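Here is my input, please return the structure:
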Amino acid sequence: MLNEVESSAATPRPPLIGTPRLRCAGSRAKRMLDIVLSAVLLIVFLPLMLVIGLAVALSSTGPVVFRQTRVGLGERPFTMLKFRTMHHNTSVGLVDLLQADGHQLALRTKPRHDPRITAAGRFLRKGSLDELPQLVNVLRGDMSLVGPRPCEHVEHTTLSPEDRVKRVSVKPGMTGLWQVSGRSTITAEKAIQLDLRYVDDWRLRLDLLILLRTLPAVLRTRHAW
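Below is the predicted model:
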């Protein structure tokens, strides 16, 4: 289904949402979809989230929910929520870990075998279950169900001024083109290109296509770590 999106992005075309009135109407529809779906999903997944919270608490010491500042709409910072998947106050940093493993340091680099991740955390990451608390971020308006990846400030500052403005012109999302295009296997550069493509090609139909493709992408756990 996303082949249509990818082929259309390769050829220049006029904006899909042309007039300010239509852009505003599209934004309202997107926000309504976010509110309704995130509320429903929170109710549906609440029992599972309680079980996950208990598993995280029993598997290792530390807070159940991990909070981290990310760059949001209009470069406004917000606190993103996730279930904790790493050992609390680990002494091994990502830079040290990558260098010890012979990797070149790159933004968004994720080592496949990260000793900082707990046993429960590894399972949660496989199915993206650690991201369920972000439904709260969506419900309160920090994020959208679909959008660019919520990046950290250090990654955001590496972009060109034009790309920075474009990337934060919409809310970051729980899922997006990056999620349905390879998850952990895509490079940082490719992920940024997908984020920018999403902004250029946005329409409500694209959000619905991505949402439909997210579950199969999550179930293909070979692309996640």
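
Only C-alpha atoms from now on, for both contacts and neighbour counts.
Fine.

Tell me how far Arg197 lies from Gln99.
For Arg197, the distance to Gln99 (CA to CA, to the nearest Å) stands at 32 Å.

Repeat that for Leu124.
Taking CA to CA, one finds Leu124 at 26 Å from Gln99.

which of these two has more neighbours?
The residue with more neighbours, out of Leu124 and Gln99, is Leu124; 20 against 11, by other CA atoms under 10 Å.

isn't that one right up against Asp130?
Yes. Using CA atoms under 8 Å, Leu124 makes contact with Asp130 at a distance of 5.3 Å.

Within the helices and strands, which one has Arg67?
Following DSSP states H and E, one finds Arg67 within strand 65-71.

which other helices and strands contact that strand?
strand 77-83, helix 153-156 (3 or more CA pairs under 8 Å, 6 or more residues apart in numbering; DSSP states H and E).

which one of those lies closest to Gly26?
Of all the helices and strands packed on strand 65-71, the one in closest proximity to Gly26, counting by CA to CA, is strand 77-83 (23.5 Å).

May I see the buried residues of that closest one?
Phe78, Met80, Leu81, Lys82, Phe83 (16 or more other CA atoms under 10 Å).

tell me, which helix in the protein spans the most residues?
For the chain, the helix that runs over the most residues, judged by DSSP state H, is helix 20-59.

and the direction of that one versus that of strand 77-83, what angle?
Helix 20-59 runs at 40 degrees relative to strand 77-83, counting by axes from the mean of the first three to the mean of the last three CA atoms, to 10 degrees.

For the chain, which segments are assigned as strands?
65-71, 77-83, 144-146, 173-175 (DSSP state E).

okay if I get these as CSV plus distance to Leu37?
Below are the strands of the chain laid out as CSV (distance: least, CA to CA, whole Å):
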stretch, distance to Leu37
strand 65-71, 22
strand 77-83, 18
strand 144-146, 8
strand 173-175, 12
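
Here is a second sequence; please produce its structure as well for comparison:
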Amino acid sequence: MNRAADNAFAEPKEAFPYKPPTEDIKKSYRYLFELDGPLPGRLPKLIFDKLVAGSLLLVAAPILLLLKFGYLIEGWILPENKGSLFFFYNAVSAGRVFRKYKIRIIKLKYIDPEGARRGDWMAYSAEWTPESRTVLGRFVKSFYLDEIPQFYSVLRGEMSIVGPRPLSVLHYERDREQGNVTRSLIKGGLLGLGHIHKGTSEMGNPIYEYQYVDQYIKRSPMGLLWLDLTIIASGIGVMVQGKGL
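Sure, this is the predicted structure:
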């Protein structure tokens, strides 16, 4: 195993860009820090989530079949790249632990099998190392196709289309220790006000999660749905650029 593989299970610095709440955030959103979540769901948002997740899973089914076939072919040509299409690690949404499924983009030698059995995010931490990725894995990551299985979590009610990104148990606990509360209040999402800034210096700025939770509470159910639609539109713009990290 090469040096990169030897260091595969060290946590990359880029994996946790989330910063603690500033004094301005604590002052401006003081009431959020006093809440004992999770907050109740909003019916239009819930209906929208399930309709979109179910529809997109149907649309994505042929893509997943093609990827499965492609993974089999790549594993036959390059044996070190073979392996399952999906994997999961334990993450937290609205304060509750669930299995966050994704498409595997790295070679098996970069995955810690014992950690994988526990659902430990650290088992897959090499994902941030470009040389660990399979040929198809690089393509999948570029266009965020590895996120497709999370629509299943949305359909199950464990996630939402829009919300703060659900973190692994390790990172959720770190986020809470830093003083952040947003991810304990509402369901994690595929997209969020913060996540659409991925790749910029604004990624990890907690202000966006607080702004969204504030609007989650203050807006009417339909007003919240409109906000979600605007965030989704921005997120699609990011995805089609093919700049997934």
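
about what we covered before: the strand holding Arg67 of the first structure aligns to what range in the second structure?
Under TM-score structural alignment, the match for strand 65-71 of the first structure in the second structure covers residues 86-92.

for that stretch, which positions count as buried?
In stretch 86-92 of the second structure, counting by 16+ other CA under 10 Å, buried: Phe87, Phe88, Tyr89, Asn90, Ala91, Val92.

Who's the closest spatial neighbour of the second one, skipping the chain neighbours?
To tie it back to what came earlier, the one meant is Phe88 of the second structure. Closest residue in space to Phe88 of the second structure, ignoring its immediate chain neighbours: Tyr101 at 4.2 Å, by CA to CA, 6 or more residues apart in numbering.

Could you find the counterpart of that neighbour in the first structure?
Match for Tyr101 of the second structure (TM-score structural alignment): Leu81.

What of Ala60 of the second structure?
By TM-score structural alignment, Ala60 of the second structure lines up with Phe45.

Based on its surroundings, how many neighbours for that match?
By other CA under 10 Å, 14 other residues sit near Phe45 of the first structure.

The second structure: helices as residue ranges?
Along the second structure, counting by DSSP H, helices occupy 3-6, 23-28, 30-33, 43-77, 113-118, 135-142, 150-155, 169-177, 182-185, 207-218, 221-239.

and among those, the most buried is which?
helix 182-185 (a mean of 24; mean count of other CA atoms under 10 Å).

Where does it end up in the first structure?
So helix 182-185 of the second structure is aligned with residues 166-169, judged by TM-score structural alignment.

Show me what the matching stretch is in contact with.
Val71, Gly72, Leu73, Gly74, Glu75, Pro148, Asp195, Leu196, Val199 (CA atoms under 8 Å, 6 or more residues apart in numbering).

And the residue of the second structure positioned farthest from its centre, how far from Lys68 of the second structure?
Computed with CA atoms, centre = their mean, the maximum C-alpha offset from the centroid of the second structure is found at Ile77, amounting to 30.6 Å. Remark: distance between Ile77 of the second structure and Lys68 of the second structure (CA to CA) = 14 Å.

same check, this time on Asp24 of the second structure
48 Å.

One more: Phe139 of the second structure?
14 Å.

swap in Glu202 of the second structure?
Taken as CA to CA, the span from Glu202 of the second structure to Lys68 of the second structure is 35 Å.

do the same with Ile103 of the second structure
10 Å.

intersection of neighbour lists for the two?
Leu85.

For the spatially most central residue of the second structure, which residues are in contact?
Geometric centre of the second structure, nearest residue: Arg165, 5.1 Å, by CA atoms, centre = their mean. When contacts are counted by CA under 8 Å, 6+ apart, Arg165 of the second structure touches Gly188, Gly189, Leu190, Leu191, Gly192, His195.

before we move on, what about Phe78 of the first structure?
By CA under 8 Å, 6+ apart, the neighbours of Phe78 of the first structure are Thr69, Arg70, Val71, Gly72, Asp142.

Just send these back as CSV, with distance to Val218 of the first structure too.
CSV is the format used below for the contacts of Phe78 of the first structure (distance: CA to CA, whole Å):
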residue, distance to Val218 of the first structure
Thr69, 24
Arg70, 23
Val71, 24
Gly72, 24
Asp142, 23
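
can you tell me which of the residues you listed stay in contact in the second structure?
Shared with the second structure under both residues aligned by TM-score structural alignment, their matches' CA atoms under 8 Å, the contacts from the contacts of Phe78 of the first structure are Thr69, Arg70, Val71, Gly72, Asp142.

so the fourth one touches Gly147, yeah?
No. The pair Gly72 of the first structure / Gly147 is not scored as a contact, 10.7 Å apart, by CA under 8 Å.

residues shared between the contacts of those two?
Lys171, Pro172.

And Gln68 of the first structure, how close does it get to Leu81 of the first structure?
From Gln68 of the first structure to Leu81 of the first structure the distance is 7 Å (CA to CA).

circling back: and the residue nearest to the centre of the second structure, what pairs with it in the first structure?
In the first structure, Arg165 of the second structure lands on Arg149 (TM-score structural alignment).

where does its match sit relative to Thr157 of the first structure, distance-wise?
Applying CA to CA to Arg149 of the first structure and Thr157 of the first structure gives a distance of 14 Å.

Could you do Pro77 of the first structure as well?
13 Å.

Check Pro12 of the first structure too.
Counting by CA to CA - Pro12 of the first structure and Thr157 of the first structure are separated by 27 Å.

how many neighbours does the closest residue to Gly75 of the second structure other than its chain neighbours have?
Take Gly75 of the second structure and drop its neighbours on the chain: the residue closest to it by CA to CA, 6+ apart is Lys82, 3.7 Å away. Using other CA under 10 Å, Lys82 of the second structure has 18 neighbouring residues.

contacting residues around Lys82 of the second structure?
Tyr71, Leu72, Glu74, Gly75, Trp76, Lys107, Leu108.

Noted, bye for now.
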